[in-house]
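>>> Here is my input, please return the structure:
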Amino acid sequence: MAEENAFLKRLKNGGNLVVAEGYIFEFERKGYLQAGTFVPEVIIEHPELVRHMYEEFVHAGSEVVLAFTYYAHREKLRLIGRENDLDAMNRSALQMAREVADKHGCLMAGNISNTTAYVTDDPESHKKVEEIFKEQIEIAVEYNADYIVGETFGHFGEAMLALESIKKYGKGLPAVVTISAPATETLIDGVTLVDACKRLEDAGAAVVGLNCGRGPETMIPAIREIKKVCKGPVAALPVTYRTTPEEPTFFSLTVPGTKNRAFPLELCTCLCSRKQIADFAAQCRDLGVEYVGLCCGNSANMTRIVAETYGRSPPASRYAPAMEKHFIFGEKAKFKDAYTKDMRAHIGGDFD
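Okay, the predicted model is just below:
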């Protein structure tokens, strides 16, 4: 009898997984990736940093090492003249992901994404996109991925093509397929979010749901509706920015106090607080979301919050905040009045 797939086994009987994403934005912040093209050249130029980020997210509580092959596809590489690096880039990212996952007893996932080449009524573009998916899927299979993620699709047709490609070229590996929710409830090609997820599930996706696009506040209502119609595991991986009903995606956010668009260089002005991330994770937990994490804007401390909210105690929990030990904001009896009393008065604000 064939051994049960490790990923599917984890999700059986109401099981759940904490999954860290968001490599693109993290490396851009660190100065190793260009905003605009968003091509993960860092995989080739500084592989040690990619390995370290895998380790960081596992330390923080991610139970999956998602191979950093997002936008490492032919169409994106063509923009910067690095198509010849596709094979090496994907192999490096996948090999490191497999090694880190094995070291820590985690799952490892391959990753395909929106191609920026898909056009709804253009069959030739569909053939091109399938070839893009095929290249990356076949390499993920070689490196023994436990499953493959297809994500951030704005077209239902491209999401379905990703699922079909995983089924066709993935040697039986399960597929997680997630949609990037737009400002409305309808994708570019006219399919609603809820219907898209239901149709993807019916077509054989092991997990369906949403990633990227929306932040916690505007993703939760859609996840609630998806949970009503989908029978299997549902995914929720928002960006970590304070989207609102008025500005529902991080593309539509404006810098507070201005009318200037925040995406992508000023998104730091719209970052969620730690409490907002904890509240999101708690809502997902209460809704029974089985595949939970964070996308663009994610960092290790935020992944730790999600993991802890889901009942995990990752190594990073050792360093969770303990403000009662702070000389200004801590327990007054443990510090001199010159700090807990006089210092508070000096810096301003009512802390009691």
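>>> can we go C-alpha only for contacts and neighbour counts from here?
Fine.
>>> Make sure I have this right: Lys171 is in a strand.
No - counting by DSSP: H, G, I helix; E, B strand; the rest coil, Lys171 falls outside a strand, being coil.
>>> How much space separates it from Arg98?
Using Cα to Cα, to the nearest Å, we find Lys171 at a distance of 17 Å from Arg98.
>>> So for the two, which residue has more residues nearby?
Shown here are Lys171 and Arg98; by other Cα atoms under 10 Å, Arg98 has more neighbours (24 against 12).
>>> For the stretch 51-200 of the chain, just list every one of the helices.
74-79, 86-104, 123-142, 156-169, 193-202 (DSSP state H, counting those that start in this stretch).
>>> These: which one's closest to Lys12?
Closest approach to Lys12 among the helices of the stretch 51-200 of the chain (Cα to Cα): helix 193-202, 15.8 Å.
>>> contacting residues around that closest one?
The contact list for helix 193-202 (Cα atoms under 8 Å, 6 or more residues apart in numbering) reads 156, 159-160, 163, 177-179, 181, 185-187, 207-209, 222, 225-226, 229-230, 232.
>>> now the strands for the chain?
17-20, 64-66, 107-113, 147-153, 175-179, 207-211, 234-237, 291-294 (DSSP state E).
>>> Centre of the chain to the shortest one, how far?
Right, the one you point to is strand 64-66. 10 Å (Cα atoms, centre = their mean, to the nearest Å).
>>> Packing partners of it?
In terms of contacts (3 or more Cα pairs under 8 Å, 6 or more residues apart in numbering; DSSP states H and E), strand 64-66 is packed against strand 17-20, helix 47-60, helix 86-104, strand 107-113.
>>> Ala281 is nearest to which of the ones you listed?
Closest to Ala281 of those, according to Cα to Cα: strand 17-20, at 10.1 Å.
>>> what's the closest one packed up against?
strand 64-66, strand 291-294, helix 300-309.
>>> Identify each buried residue in that strand, please.
Within strand 17-20, the residues scored as buried using 16 or more other Cα atoms under 10 Å are Leu17, Val18, Val19, Ala20.
>>> Let's see this one next, to set against the first:
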Amino acid sequence: MTAAAPQDALNRLLAENDWLMADGATGTTLFNMGLTSGEAPELWNVEHPDRIRALYQGAVDAGSDIFLTNSFGGTAARLKLHDAQNRVGELNRIAAEIGREVADKAGRVVVVAGSVGPTGEIMQPMGPLTFEGAVELFHEQAEALKAGGADVLWVETISSPDEYKAAARAAELADMPWCGTMSFDTAGRTMMGVTSADLAALVETLPNPPIGFGANCGVGASDLLRTILGFAASGTERPIIAKGNAGIPKFVHGHIHYDGTPPLMADYAVLARDCGARIIGGCCGTTTEHLAAMREALETRPTGKVRPTLDEIAAKLGAFSSASDGTGGATGRQRVRRGRRRG
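Next up, the predicted model:
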């Protein structure tokens, strides 16, 4: 099968489908394959390419239309922690090359999304990283992902508006389409205080706006969907992305375990679609079993005629972690989880 041109793969799928399913958790899957704490996942692109191929293939087999490359920590700033800052080009290119190989054998159009995580540095004036420096870090990574065959850059887990803008500029310099999500984990805000309304407004001010934007990771699925409702309330016409965690993390026998079951994530996926998300996936704790349940639910359950209420979200997915989403608008009261307790 001939793959769609990198510049149009995602837009083509969005034009043909009401919703798309993204992938699940990279970190969780790799830890289950033997990655140890403190080890750089990106080094596995070279050391264990068979495992990275299996990571991608698992998402495709579970029904994902989009999967992210194993390059979340692929900037020089992050790789420096592992004395690999001079391997940005190699590690990101190979991450995308393996993805391209898997996608091109899928028998259908599957988007290879080049994962770009935060630099890990604090930007000026609070920290030492300049805007130009952030652009340079992201641009180096973007060019490598492009060289490896990524269809789109996937900027994720960002908390700072300036870092989001720097990633947008890097995508522009690399002449790559991009999507960008932030992590809303502090009473409906990012670590730097950004709300859903703030991000919806921000993307419209960018010279190079993303194809789609949204939220990933954060606290739990309920909180993430409240943020998705915030994006939808802004009236945006851009595709909204929802990539929520599979429940709440707990320590079990010395390891982090997420308590979200496949049926719960199936409910989450349908609620995310009904909240207004068009690209729906999972983040931490989301395995191929979760993805398969999500795909089946999205394909078989009818689309809701109205947006879910906060009460409906809490009843199906559990209580919100805070009383407000940070915007001063929609709120959710604390509720007792049915059969589940926050760890």
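>>> Columns distance to Thr340 of structure 1 on top of the helices of the stretch 51-200 of structure 1, output as JSON lines?
As requested, those are exported to JSON lines (distance: least, Cα to Cα, whole Å):
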{"stretch": "helix 74-79", "distance to Thr340 of structure 1": "54"}
{"stretch": "helix 86-104", "distance to Thr340 of structure 1": "42"}
{"stretch": "helix 123-142", "distance to Thr340 of structure 1": "55"}
{"stretch": "helix 156-169", "distance to Thr340 of structure 1": "56"}
{"stretch": "helix 193-202", "distance to Thr340 of structure 1": "51"}
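>>> so which of the ones you listed comes closest to Glu266 of structure 1?
Nearest to Glu266 of structure 1, of the helices of the stretch 51-200 of structure 1 and by Cα to Cα, is helix 74-79 at 23.3 Å.
>>> circling back: now render the strands of structure 1 as JSON lines, adding distance to Glu217 of structure 1.
JSON lines is the format used below for the strands of structure 1 (distance: least, Cα to Cα, whole Å):
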{"stretch": "strand 17-20", "distance to Glu217 of structure 1": "19"}
{"stretch": "strand 64-66", "distance to Glu217 of structure 1": "25"}
{"stretch": "strand 107-113", "distance to Glu217 of structure 1": "24"}
{"stretch": "strand 147-153", "distance to Glu217 of structure 1": "18"}
{"stretch": "strand 175-179", "distance to Glu217 of structure 1": "17"}
{"stretch": "strand 207-211", "distance to Glu217 of structure 1": "13"}
{"stretch": "strand 234-237", "distance to Glu217 of structure 1": "12"}
{"stretch": "strand 291-294", "distance to Glu217 of structure 1": "13"}
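>>> now what about stretch 54-71 of structure 2, what contacts it?
So stretch 54-71 of structure 2 is contacted by 20-24, 26, 29-30, 41-42, 45, 52, 91-92, 95-96, 99, 102-103, 106, 109-117, 154, 288-289, 291-292, 295 (Cα under 8 Å, 6+ apart).
>>> sorry, back to before: adding distance to Asp121 of structure 1, write the helices and strands packed on strand 64-66 of structure 1 out as a markdown table.
Formatted as a markdown table, those follow (distance: least, Cα to Cα, whole Å):
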| stretch | distance to Asp121 of structure 1 |
| --- | --- |
| strand 17-20 | 34 |
| helix 47-60 | 37 |
| helix 86-104 | 28 |
| strand 107-113 | 20 |
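>>> Of these, flag the one that's most buried.
Compared across those, strand 107-113 shows the largest average neighbour count, a mean of 27 (mean count of other Cα atoms under 10 Å).
>>> elements contacting it?
Under the contact criterion of 3+ Cα pairs under 8 Å, 6+ apart, strand 107-113 of structure 1 touches strand 64-66, helix 86-104, helix 123-142, strand 147-153.
>>> so where in structure 2 does it end up aligned?
On structure 2, the counterpart of strand 107-113 of structure 1 by TM-score structural alignment is residues 111-117.
>>> Any idea how far that stretch is from the middle of the chain?
Distance, stretch centre to chain centre, for stretch 111-117 of structure 2: 9 Å (Cα atoms, centre = their mean).
>>> can you redo the helices and strands packed on strand 17-20 of structure 1 as CSV with distance to Cys197 of structure 1?
Converted to CSV, those look like this (distance: least, Cα to Cα, whole Å):
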stretch, distance to Cys197 of structure 1
strand 64-66, 21
strand 291-294, 14
helix 300-309, 23
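>>> So which of the ones you listed is the most surrounded?
Mean neighbour count, computed with mean count of other Cα under 10 Å, is highest for strand 64-66 among these, reaching a mean of 28.
>>> how big's the offset between that one and structure 2?
For strand 64-66 of structure 1, the mean distance to aligned residues of structure 2 following superposition is 2.3 Å (mean Cα distance after the TM-score superposition for structure 1).
>>> which residues touch Leu291 of structure 2?
Neighbours of Leu291 of structure 2 in contact, by Cα under 8 Å, 6+ apart: Asp23, Gly24, Ala59, Ala62, Gly63, Ser64, Pro262, Met265, Gly281, Gly282.
>>> let's see 6 Å
Listed by Cα atoms under 6 Å, 6 or more residues apart in numbering, the contact set of Leu291 of structure 2 reads Ala62.
>>> One more: Ala206 of structure 1?
Contact partners of Ala206 of structure 1, counting by Cα under 6 Å, 6+ apart, are Pro174, Ala175, Val176.
>>> separation between it and Ile132 of structure 1?
Distance from Ala206 of structure 1 to Ile132 of structure 1, by Cα to Cα: 22 Å.
>>> returning to what we had before: which stretch among the helices of the stretch 51-200 of structure 1 comes nearest Pro216 of structure 1?
Closest of the helices of the stretch 51-200 of structure 1 to Pro216 of structure 1 is helix 193-202, at 16.1 Å (criterion: Cα to Cα).
>>> What are the buried residues along the closest one?
If you call a residue buried by 16+ other Cα under 10 Å, then helix 193-202 of structure 1 has these buried ones: Leu193, Val194, Ala196, Cys197, Lys198, Arg199, Leu200, Glu201.
>>> That helix vs structure 2, average offset?
Looks like 2.4 Å for helix 193-202 of structure 1 (mean Cα distance after the TM-score superposition for structure 1).
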